[in-house]
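>>> give me a 3D structure for the following:
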Amino acid sequence: MMKVVIVAILALATTLVSAYDPSPLQDFCVAINNTDSAVFVNGQFCKDPATVVANDFFFSGLNIPGNTAANKLGSSVNLVSVNNFPGLNTLGISLARIDFAPYGLNPPHTHPRGTELLVVIEGTLLVGFVTSNPNKLFTKVLNKGDVFVFPIGLIHFQFNIGETNALAFSGLSSQNPGLITIANAVFGSTPPINPDVLIKAFQLDKSVVDYLQKQF
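You can find the predicted model right below:
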């Protein structure tokens, strides 16, 4: 009996560890805002199935190029997640269009809740990710039609190394994958991280840390 219980516990633990977004227990659960609840979880309340329509499973606009001139990095990300596409709720997927100006950068960042699969539609991208300790870099130059995967939670980037605009689409294995942009998180948090921490962590002069915090 004890062996059976132990096996059951190990099986349950394995299931919990390997699960990201929970599997749906019904055909769909179109998200709907419910301000009556004070509890926020990584999910949504379900719209009454009787009131669901085809437009709940429809999103338009990914044919429109992003404004890469709106930031210093020369890139634009249009994320389609459960936050702007309610029909994705409980389905464990999301999508992004990423536009790059010449030499535009989607800076080092992580998605804490999703693996990313990127396909290049136009242009040439230098992409890569860094593993946890030891910090090994896996990098590759991608051309039109190439595909690259960034494992969940790992720091990764995409850089347009061409002299023309580039375009890529990404699929992510979560309805709400999250985004932590490393530079913004470290130097632009609210309230700011104590400069003494950053000085010691990055082995920088205080003037450099002060400058970087002002940039973000």
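
>>> CA only for contacts and neighbour counts going forward, please
OK.

>>> if I look at the residue nearest to the spatial centre of the chain, how far off is Leu179?
In the chain, the centroid-proximal residue (Cα atoms, centre = their mean) is His111; its distance is 3.8 Å. Look at His111 and Leu179: by Cα to Cα, to the nearest Å, they are 5 Å apart.

>>> now find how far off-centre the longest helix seen in the chain is within its chain.
Taking DSSP state H as the criterion, the chain has its longest helix at helix 2-18. Relative to its parent chain, helix 2-18 has a centroid offset of 30 Å by Cα atoms, centre = their mean, to the nearest Å.

>>> same question, stretch 153-173
12 Å.

>>> what's the end-to-end length of stretch 87-107?
29 Å.

>>> do stretch 77-90 as well
When the termini of stretch 77-90 are compared using Cα to Cα, they are 23 Å apart.

>>> next one: stretch 82-99
Using Cα to Cα, the end-to-end distance of stretch 82-99 comes out at 21 Å.

>>> which residues of this protein fall in strands?
In the chain, the strands defined using DSSP state E lie at 31-32, 45-46, 75-80, 94-100, 105-110, 116-122, 125-130, 137-142, 147-150, 155-160, 166-172, 180-181.

>>> who are the packing partners of the third one?
When contacts are defined as 3 or more Cα pairs under 8 Å, 6 or more residues apart in numbering; DSSP states H and E, strand 75-80 sits against strand 94-100, strand 105-110.

>>> so it versus strand 155-160, what angle?
For strand 75-80 against strand 155-160, the angle by axes from the mean of the first three to the mean of the last three Cα atoms, to 10 degrees is 120 degrees.

>>> before we move on, back to that, what's the most buried one of the helices and strands packed on strand 75-80?
Among the helices and strands packed on strand 75-80, the stretch with the highest mean neighbour count (mean count of other Cα atoms under 10 Å) is strand 94-100, at a mean of 24.

>>> sequence B follows; please return its structure for comparison with A:
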Amino acid sequence: MHPSLLPIALYALAASAAPAPAPAPYPLHRRDQNSSANNQALISALELAPTAKDRLALLTPSDFLYDFASPPPGDAITTGLGGRTVKADSKLFPALIGTGVSMTLGFIGPCGFNTPHVHPRSSQINVVVEGQLKTQFIAENGVDAVENTLGKWQMTVFPQGAVHTEWNPTCDPAVFVAGFASEDPGVQQSTQTLFKLDDDVVRAELGVETLNGESIEQFRDQLPENVALFVEECLARCDIEADPAPNQGGPSEGGPWSAPSSALA
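You can find the predicted model right below:
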């Protein structure tokens, strides 16, 4: 072989022996809005990407758009008799991976009550963008409760892990925007979680055998799901009929007030 042809031959041999690149485990073409949600292959690839630049290369422009008025299927929406909340976390909105932030919108109807809860992995900033909310939190044992009334465009903060709650004391709808310093802040309803423990543990904690004449097991079934309705005085003032049945609501159920899509505008 002519010496000048030797490098060309070696290059061609190496190229033919190289393995073909592995196919991507997710479609890299432009996806429809929200179609990246719950996409485990994409989520895993984003979490394993060595740099932010590599993560961006896995995403399309539509992956950076999240529609709170029409969120993806899954557990984005929590609905009760008093309103609903809509969240965007790293599972529902994978573009958040690597950013360290997430968000929830809350639509609290007249006398609506976002029941006491904690976020185990993040503090929360809470901005009222419509109506009025009362807020309260207790950061830890041995400190006083902090309570405020927030009007439109006013904000408060709930420290990470603090038990906190918001309720609407008026007869008009309220809307809040909650920002988190975590892609997956988590949420744990305080009372509902307590009553998920063994009956003996709950009896020992409360120091009683029955509540309202019912056993712990029966009383557990009467606990409201989030978002609930608030005190009798507010219900009477706003002419809202209290439900004699448990104050329950599921992810797809409505209540006496349900936020229209226009409330997002």
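
>>> follow-up on the earlier one: need the helices and strands packed on strand 75-80 of structure 1 in TSV with distance to Ala11 of structure 1, can you?
Formatted as TSV, these follow (distance: least, Cα to Cα, whole Å):
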stretch	distance to Ala11 of structure 1
strand 94-100	28
strand 105-110	29
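
>>> out of these, which is closest to Val17 of structure 1?
strand 105-110 (19.2 Å; Cα to Cα).

>>> after superposition, how close is the closest one to structure 2?
Aligned to structure 2 and superposed, strand 105-110 of structure 1 gives a mean residue distance of 0.4 Å (mean Cα distance after the TM-score superposition for structure 1).

>>> quick check: that strand aligns to which part of structure 2?
Aligned by TM-score structural alignment, strand 105-110 of structure 1 falls on residues 113-118 of structure 2.

>>> same check on stretch 155-162 of structure 1?
Here stretch 155-162 of structure 1 aligns to structure 2 at residues 163-170, judged by TM-score structural alignment.

>>> for that stretch, which outside residues touch it?
108-118, 132-139, 158, 174, 190, 230, 234, 238 (Cα atoms under 8 Å, 6 or more residues apart in numbering).

>>> coming back round to it: which neighbouring elements make contact with the longest helix of structure 1?
Helix 2-18 of structure 1 packs on no helix or strand, going by 3+ Cα pairs under 8 Å, 6+ apart.

>>> can you report how many residues neighbour the closest residue to Val128 of structure 2 other than its chain neighbours?
Of all residues not flanking Val128 of structure 2 in the chain, Phe176 sits nearest, at 4.3 Å (Cα to Cα, 6 or more residues apart in numbering). Neighbour count for Phe176 of structure 2, taken as other Cα atoms under 10 Å: 25.

>>> isn't Phe176 of structure 2 right up against Val129?
Yes: Phe176 of structure 2 is within contact range of Val129, at 5.5 Å (criterion: Cα atoms under 8 Å).

>>> ranges for the helices of structure 2?
Taking DSSP H as the test, the helices found in structure 2 are 6-17, 40-48, 52-57, 190-194, 199-206, 216-220, 232-237.

>>> in structure 1, what range does the longest one match?
The counterpart of helix 6-17 of structure 2 in structure 1, counting by TM-score structural alignment, does not exist; no residue aligns.

>>> cool, the last one as well?
Residues of structure 1 matching helix 232-237 of structure 2 are absent, with TM-score structural alignment as the criterion.

>>> which parts of that helix are buried?
Cys234, Leu235 (16 or more other Cα atoms under 10 Å).

>>> same check, this time on the fourth one
Taking 16+ other Cα under 10 Å as the basis for neighbour counts, the residues of helix 190-194 of structure 2 that come out buried are Gln192.

>>> superpose on structure 1 and give me the mean offset of it.
Helix 190-194 of structure 2 versus its aligned partner: 1.4 Å mean (mean Cα distance after the TM-score superposition for structure 1).

>>> so what touches that helix?
Pro116, His117, Val118, Val163, Val202, Arg220, Leu223, Glu225.

>>> what is the nearest of those to Arg84 of structure 2?
Glu225 (10.7 Å).

>>> what's the burial count for the closest residue to Ile108 of structure 2 other than its chain neighbours?
Leaving aside its sequence neighbours, Ile108 of structure 2 sits nearest to Gly83 (Cα to Cα, 6+ apart; 4.6 Å). Gly83 of structure 2: 30 surrounding residues under other Cα under 10 Å.

>>> residue in structure 1 matching Gly83 of structure 2?
In structure 1, Gly83 of structure 2 lands on Ser75 (TM-score structural alignment).

>>> one more: Ile216 of structure 2?
Under the alignment defined by TM-score structural alignment, Ile216 of structure 2 is paired with Val209 of structure 1.

>>> show the contacting residues for its match.
Phe187, Pro195, Leu198, Ile199.

>>> repeat that for 10 Å
Phe187, Pro195, Asp196, Val197, Leu198, Ile199, Phe202, Gln203, Gln215 (Cα atoms under 10 Å, 6 or more residues apart in numbering).
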